[in-house]
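# Here is my input, please return the structure:
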Amino acid sequence: DLELQLRRRGIDTIVLCGIATNIGVESTARNAWELGFNLVIVEDACSAANGEQHQGSMTHIFPRIARVRSTEEVLSAL
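Have a look, this model is predicted:
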């Protein structure tokens, strides 16, 4: 139902942040990308069990499906 609600409102870009960068954030990002949404991942507003897991997603996965930005960059773009 979330996809339908977003599309009805003309929303095509999703800004993501959260806990478990390499699990929850990454799976949500992959699903949103598969549905055709534009994505912005807020790097310093995500966390993982350790830096290696966080950095793996930020370096290898997210740049292929999203724009990775800092909180400051996102806020200044609003």
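
# going forward, measure contacts between C-alpha atoms and count neighbours the same way
OK.

# Scan this structure for its longest helix.
helix 26-34 (DSSP state H).

# Also this sequence, please, to line up against the first:
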Amino acid sequence: MQLRRRGIDTIVLCGISTSHWRGYYSKRGYQLGYHQIFVEDAMTASTNEEHDYVCKYIFPRIGRIRSTEEVTLSLR
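Below is the predicted model of the structure:
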């Protein structure tokens, strides 16, 4: 509710474990209709394969995947 009042419609997620992508924020953000950006190189998983799988098959269903550089450049 606080985000909506401020006109925020996009959430940038980083510093999370890709293996726990069903975490509260990404799941809840999706359910509430927020645009989500997952900063792929600012998160990790137990294995590279797990990270790659989630980034290739899961995140694209609920948001956009971007690099740290892309996110930083878009804020300028």
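
# Show me what the longest helix of structure 1 is packed up against.
Using 3 or more CA pairs under 8 Å, 6 or more residues apart in numbering; DSSP states H and E, the elements in contact with helix 26-34 of structure 1 are strand 38-47, helix 62-65.

# List of residues touching the first one?
By CA atoms under 8 Å, 6 or more residues apart in numbering, the surrounding residues in contact with strand 38-47 of structure 1 are 12-21, 25, 29, 32-33, 54, 58, 62, 65-71, 74.

# And stretch 59-71 of structure 2, by the same measure?
Contacts made with stretch 59-71 of structure 2 from outside it, assessed by CA under 8 Å, 6+ apart, are listed as 21, 30, 35, 36, 37, 38, 39, 40, 41, 42, 55.

# Is it possible to mark the buried ones in those residues?
The neighbour count (16 or more other CA atoms under 10 Å) marks 21, 30, 35, 36, 37, 38, 39, 40, 55 as buried among these.
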